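# Sequence and predicted model, in that order:
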Amino acid sequence: MTDKPDILCIGSVLWDVIGRATLHMQRGSDVPGRITRLPGGVALNIAMTLARFGLKPALLSAVGRDSEGDELISDCRGLGLNTDFIYRSDDLPTDRYMAVEGANGLIAAIADAHSLEAAGSKILHPLTDGTLGSADAPFEGPIALDGNLTESLLSEIAEHPGFSDADLRIAPASPGKALRLAPFLRAGRGTLYVNLEEAGLLCQARFASATDAAQALLDRGAARAVVTNGGETCADAGANGLIHACPPKVLVTRITGAGDTFMAAHIAAERDGATAEAALERALTAAAAYVSGDMPT
């Protein structure tokens, strides 16, 4: 692909292995269900959703030169995603994510993104060597980042002049990696997309609502914070004030990837010129369609 990308998606590009059961589960449950393997990872999930909205995303990540990596790259290209800038490692395997979901939600998940972490700043070379940008001519446009990058690399991005003109959109990937977003609080850069639990970890507090959490993130230095809370009220707080909206009520059939869908839909809506209120509504509607199974994977 040679077309200039509309947005860069930086972070995990891997295989999702998801087991889903229609029954309630608990620790030790052994129930019938379905196990699928799909292209996934936060950055890739965001890119796939952006492509459905007509955008041209490019991926910056690390993928092995193993058979799983070759298949993953082929699938990404088949989905209309630009993989030209992905770092292909000869000695690192392609990463994987494994989750188990029941009728009562996510039961457990393990993200094996060790190759992405080991590759480190190598995945950013196109943004520093002049291919997509450099310190003297920074990339201009939106960049979606995920917290599967190490905190040291995220700290570098938060301060790097090569990212100074970018519209940074950042997600932690999971509550366990929420604190990796702290550099963007300290730098006062980017839009943070977090859920209520992740906001609490970043602020070292407990919040009763997304509006309280979004305001607290601003008070701690965030330039802008979008906080979700499952099926409850969502909030968007920034320099232009604080707004909130409620997601549609739907039957939940899947969870993994819902936050990524929300973030991508929100970015796409704002890129189309939607107001903050309209963008939040569109993002909530897209996420609801996803968790109900009405949006394809």
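Sure, I can see it.
# going forward, measure contacts and count neighbours with C-alpha atoms only.
Will do.
# Find the nearest non-adjacent residue to Leu181, please.
Pro172 (6.4 Å; C-alpha to C-alpha, 6 or more residues apart in numbering).
# Alongside the first one, take a look at this:
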Amino acid sequence: MTEREKEVFDLINSNPLISQEEISEKLKIARSSVAVHISNLMKKGYVLGKGYILKEAPYIAVIGGANIDIEGVPLGVLKMKDSNPGVVNKTFGGVAKNIAENISKLGIDTKLITLVGGDSHGKDLIDYCRKKGIDTSYSTMLERESTSIYISILDEDRDMAVAISHMDIMTKMDIPFIKKRTSVIKGAVLCVVDTNIPLETLEYLLKHFKETKFIVDTVSLEKSKKLKNLLPYIDTLKPNKIEAEILSGIKISTREDTKNAAEIIIKKGVKNIFLSLGKEGVYYSNGTEMGFIETPEITVTTSTGAGDAFLAGVTYGKSERKNIKKQVMYGVSASISVLTNSKIKENDIDIDRINEILKEVKKCNSMKNI
């Protein structure tokens, strides 16, 4: 801890509710410098976030799963029911945690609301998030529970072939848990939630916090079914084609089917939809503005985390009050930044990189009738 960081730490320690502006005045330094010192203290683990409230700082709350990701990649063609030579990577993951980390990397104050076990995995997860500048003070570590683990096997094209998700701990995220976090949810400019949480909790969350704008990640086909009767309470939804079929009730085989499915979901109450079509891009609609956004040709290094990055990009665009087309382009650009990741154990994502990719996305779509 540097001398200046110690001065900031001592002020926070003596008054956990002190604002950045007050610290700036007391130490006679720029408020932007205070923000940097606090970020460093959080990364070093000295400031955990508990009780430290920055009322003037807008933030995004992210609610849902955090887990250990174990990914296996074969060296050749994946052979089912056989042992495949390959590479195994262990990372910190989970839909909510991934989205929270990506949003934080884009320079937005982020509060993660999740559950982890009291095992070494849980402690490592929380420590990792804090070092990344994510506020975990509203998350809980359950001593007698096991931290969620997600195991995925990719094929030779780096697409997921099969996965197993052990997320029993998420059943503990009940309504009383959410009620205790009412103030932080109501105070968020946007709230991202994934469907890993129990149905009754999801229903309470979406129906009770009527003034909160919820961005919902469907997570999987099975878990997306929880949303069938909750669509009127969702501001923004990101389903893939199969999930959209379930929520709309129609089969999607053509572009016209895609438009019709999105229109049905919009009519059911969703304000904005971003329908992921895989390699074919994304269809977006808010009932007034709509269109297809295609992706430029890229060399994919991994498919893991691309969907989470997409939603983080959309969330960034919404927080910057961009129109829906610009939001989807931010989402696609963030997704590409992960799909072409140059790092093995961590998503290579930042706003400068996204803005560079954004130029290619715009160029790819500029000559198309979208």
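Sure, I can see it. Just so we're clear, the structure is a prediction, and the values are computed from it rather than from any experiment.
# Show me what the residue nearest to Leu181 of the first structure aligns to in the second structure.
The equivalent of Pro172 of the first structure in the second structure is Thr218 (alignment by TM-score structural alignment).
# hang on, the earlier thing: just checking, the residue nearest to Leu181 of the first structure touches Leu149?
No: with contact defined as C-alpha atoms under 8 Å, Pro172 of the first structure does not reach Leu149; the gap is 9.2 Å.
# Pick out whichever of the two has more residues nearby.
Neighbour comparison, Pro172 of the first structure and Leu149: the larger count goes to Leu149, with 27 against 24 (by other C-alpha atoms under 10 Å).
# For His160 of the first structure, see how far away the more buried one is.
15 Å (C-alpha to C-alpha, to the nearest Å).
# Tell me which residues touch the counterpart of Leu72 of the first structure in the second structure, please.
Aligned by TM-score structural alignment, Leu72 of the first structure pairs with Leu125 of the second structure. Going by C-alpha atoms under 8 Å, 6 or more residues apart in numbering, Leu125 of the second structure touches 66-68, 92, 116.
# Which of those residues are still contacts in the first structure?
Using both residues aligned by TM-score structural alignment, their matches' C-alpha atoms under 8 Å, the first structure keeps these contacts from these: 67-68, 92.
# re the thing from before, so which of the contacts of Leu125 of the second structure belong to strands?
For these, membership in strands holds for 67-68, 92, 116, with DSSP state E as the criterion.
# and for the longest helix seen in the first structure, what span of the second structure is it aligned with?
Scanning the first structure for the helix with the most residues, using DSSP state H, yields helix 276-292. With TM-score structural alignment applied, helix 276-292 of the first structure matches the range 324-340 in the second structure.
# Count the residues that sit near Val31 of the first structure.
When counting by other C-alpha under 10 Å, one arrives at 12 neighbours for Val31 of the first structure.
# do Arg353 of the second structure as well
Arg353 of the second structure sits with 13 neighbouring residues when counted by other C-alpha under 10 Å.
# which residues touch it?
Going by C-alpha under 8 Å, 6+ apart, Arg353 of the second structure touches Ser337.
# can you give me the strands in the second structure?
Under the criterion DSSP E, strands of the second structure are mapped to 59-63, 67-74, 86-93, 109-113, 115-117, 140-142, 148-154, 160-166, 190-194, 214-217, 236-238, 272-276, 282-285, 290-293.
# any chance of these in JSON lines, with distance to Lys179 of the second structure and mean neighbour count too?
Formatted as JSON lines, the strands of the second structure follow (distance: least, C-alpha to C-alpha, whole Å; neighbours: other C-alpha atoms under 10 Å):
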{"stretch": "strand 59-63", "distance to Lys179 of the second structure": "13", "mean neighbour count": "26"}
{"stretch": "strand 67-74", "distance to Lys179 of the second structure": "23", "mean neighbour count": "21"}
{"stretch": "strand 86-93", "distance to Lys179 of the second structure": "25", "mean neighbour count": "15"}
{"stretch": "strand 109-113", "distance to Lys179 of the second structure": "12", "mean neighbour count": "24"}
{"stretch": "strand 115-117", "distance to Lys179 of the second structure": "15", "mean neighbour count": "25"}
{"stretch": "strand 140-142", "distance to Lys179 of the second structure": "14", "mean neighbour count": "17"}
{"stretch": "strand 148-154", "distance to Lys179 of the second structure": "23", "mean neighbour count": "19"}
{"stretch": "strand 160-166", "distance to Lys179 of the second structure": "26", "mean neighbour count": "13"}
{"stretch": "strand 190-194", "distance to Lys179 of the second structure": "15", "mean neighbour count": "23"}
{"stretch": "strand 214-217", "distance to Lys179 of the second structure": "16", "mean neighbour count": "24"}
{"stretch": "strand 236-238", "distance to Lys179 of the second structure": "23", "mean neighbour count": "23"}
{"stretch": "strand 272-276", "distance to Lys179 of the second structure": "27", "mean neighbour count": "25"}
{"stretch": "strand 282-285", "distance to Lys179 of the second structure": "32", "mean neighbour count": "24"}
{"stretch": "strand 290-293", "distance to Lys179 of the second structure": "36", "mean neighbour count": "21"}
